[in-house]
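Q: sequence unknown, structure follows:
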């Protein structure tokens, strides 16, 4: 009879750090923990940031990013990877080179370009490199309407244009594209998922609150968690949207700082997921 080894369910985030704690690496790790996973991280940049905006960005050297990637991937072996802020072409190439060595790990890429405050987080020359090199090794990409507009060079204003944008972005090689509709006018939020020859629209009520800092980071991280658990993409998106909706609702009346506050990631307790493996 084989002895069993107990192990956590590890997930990796590759993203920038938010000193205010609401988005980026901090939001990703909170999401992983809240959903019962063991979070690991590769930091691509640090930001001097709070609920009101971004004051400055400090780039992490490419060699150190590569070292972080190799340290985590070679030892802990994440079951899914979420990618967030990448603001330089050189960093895109370092990440892509690493991902190509681990093709079986599902990758969720949230193309963070503009902070909730409106601050630009990415260099212009990085956009094309992302589309040509990172999209093809990503299972799911999750741009919001503004990011989709930047990526396709055309305005995205309604669910019909969101679907067209998703179909266009699929042409760059990712498995699925989820265009998020949090900026839509009205009382409903519609997100459009395209991939595998199908289109699915997810809808939910819009919660009235300014505490939405880090929503996109949290959603993409939650999708990565549910993919790590073995859910297929459509179900993982539905599960992640439900988690984010509840986290926004739980934090809607809580004041953090003077600007756009964060979600309540820990609105319900969940124990760490522990698997048993044959030795």
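A: It's in. Keep in mind that what you see is a predicted model, and the values were worked out from it rather than measured.

Q: drop to CA atoms for contacts and neighbour counts, all remaining ones
A: Fine.

Q: grab the longest strand from this protein for me.
A: In the chain, ranked by residue count with DSSP state E as the criterion, the top strand is strand 38-50.

Q: mind listing residues that contact that one?
A: 8-21, 25, 29, 32-33, 54-60, 65, 68-69, 72, 85-86, 91, 257, 272 (CA atoms under 8 Å, 6 or more residues apart in numbering).

Q: rerun at 7 Å
A: 8-20, 29, 32-33, 54-60, 65, 68-69, 86 (CA atoms under 7 Å, 6 or more residues apart in numbering).

Q: list the buried residues of it.
A: Of the residues in strand 38-50, those buried under the neighbour-count criterion (16 or more other CA atoms under 10 Å) are 38-47, 49-50.

Q: would you show me how to pick out the buried ones of the contacts of strand 38-50 in ChimeraX?
A: Buried members of the contacts of strand 38-50, identified by 16+ other CA under 10 Å, are gathered into one ChimeraX selection as follows:
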select :8,9,10,11,12,13,14,15,16,17,18,19,20,29,32,33,54,57,65,68,69,86
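
Q: pasting the second one now:
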């Protein structure tokens, strides 16, 4: 895949918005940024005083030159300057090949955040752009001004835009993207992105940076994670503004560009449309420690004998009576021991048997009665494999979070590629201030020390114990590796 992203937008002499903000954002996501300049503005943090529109022929020449040598993986489109420039860009988009087509994000900006028009488009042109881009990122004011859509119901507004032809919609809470509630809508999913509110007036270039971060994030992450990362990227800049003394300019300061977002304070809560949980899960009574995932009551008993810290009963395809019996017997086996039992997926049976906790995958979160689990006093563990899933788990505030797969695994089909140690370390930094963590997926004794060095605090194993020639030796070796000089068991 190409490591290049384009911005098709205006130049901001103040350096806070337009192509200047976009190129800084692309750099922070590790991409080479290229630009097609549509207009050159004279502006600072308080006013736009002049706007020189680049001729459409020059816009076409820029597009052709870049396509010949620096084909992009993603394109962000901002201010177009004129109807002629809009036509030139539409012609380019309509001619893009389906094979290897870049992901296109359109920020439908009509006015600079400091005031002043940046180009007015006809309704037909606006509708044509909706059909030729992959996602549109209006704020509430743009929804009302451009489409005459009431922004007070974000999910409904996003659906109306999709009915107009938009494939995906990222609706931001306000001009400049002051954190609050944003909304993502596509054919596959619909969710709110809730960030912590910050003091201040927002930032100059916040909307530009959000749309370019969204474009860049689609190159680096899965589609559902891209809007989460874009939100985090803008939030970290706004948080920096709120904590600074002496920001640049007399107006709203330019958004700081601070690299890949990785601070726990910037992690939003992703809430599925129409699903507020309103439940509080108990904390863990002890560290997770060595975590064994097993497929039978006999293996639960064996783990208790071996004093494994935490065990998960993961059984499949049992008739209902046998399932209830297996869960009840596992609860009895761990009763009075130092081993804590989590039941995978079967939350009703876990509640009935009085298990220590339940572990749910992302698919199960949709159907499980989370308030009932919390009301029963059970702990909740949640599997995560992406930024989207991490933010979705964060909205639920589980008792612990599992991260994986760290390495390739054959225990079950996986939607996501192995994460690796570097990504694990990034997610530990993001989550550990708030949640106990365990790493899972392809971990054997030789890999334990490297995994623990990430600071994750716990490892979960599926085959390293149950398929060992001597499980007792395997447990001892895993424990020793977890507490080696290179491991971090904080």
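A: Here it is on my side, so go on. No experiment lies behind these values; they were computed from the predicted model shown.

Q: against residue 142 of the first structure, how distant is residue 122 of the first structure?
A: For residue 122 of the first structure, the distance to residue 142 of the first structure (CA to CA, to the nearest Å) stands at 16 Å.

Q: who's more crowded, these two?
A: Between residue 122 of the first structure and residue 142, counted using other CA atoms under 10 Å, the more crowded position is residue 142 (27 against 18).

Q: which position in the second structure pairs with the more buried one?
A: The criterion is TM-score structural alignment: under it, residue 142 of the first structure has residue 137 as its aligned partner in the second structure.

Q: next one: residue 12 of the first structure
A: Checking TM-score structural alignment: residue 12 of the first structure goes with residue 6.

Q: how about its match, what does it touch?
A: 33-35, 72, 74-76.

Q: and which of those is nearest to residue 188 of the second structure?
A: Distance from residue 188 of the second structure was checked for each of these by CA to CA. The minimum falls on residue 74, at 20.4 Å.

Q: thinking that closest one is in contact with residue 215, fair?
A: Yes: taking contacts as CA atoms under 7 Å, residue 74 of the second structure lies within contact range of residue 215: 5.6 Å.

Q: check the gap between the match of residue 142 of the first structure and residue 168 of the second structure for me.
A: Looking at residue 137 of the second structure against residue 168 of the second structure, where the rule is CA to CA, the gap reads 9 Å.

Q: with residue 374 of the second structure instead?
A: If you go by CA to CA, the gap between residue 374 of the second structure and residue 168 of the second structure works out to 34 Å.

Q: any residues touching the top helix by length along the first structure, and which ones?
A: If each helix of the first structure is counted by residues according to DSSP state H, the longest one is helix 233-251. Outside helix 233-251 of the first structure, the residues that touch it by CA under 7 Å, 6+ apart are 207, 211-212, 218-219, 222-223, 226-227, 263-265, 267.

Q: show me which of those residues are buried.
A: The neighbour-count test (16+ other CA under 10 Å) marks 207, 211-212, 218-219, 222-223, 226-227, 263-265 as buried among the contacts of helix 233-251 of the first structure.

Q: which parts of the first structure are helices?
A: Assigned by DSSP H, the helices in the first structure fall at 24-34, 62-75, 89-99, 124-129, 145-152, 159-170, 215-228, 233-251.

Q: comparing those, which comes out most buried?
A: Mean neighbour counts were compared across the helices of the first structure using mean count of other CA atoms under 10 Å; the top stretch is helix 215-228, at a mean of 28.

Q: residues in the second structure aligned with that helix?
A: Under TM-score structural alignment, the alignment places helix 215-228 of the first structure onto residues 206-219 of the second structure.

Q: also stretch 166-180 of the first structure?
A: Under the alignment (TM-score structural alignment), stretch 166-180 of the first structure falls on residues 158-172 in the second structure.
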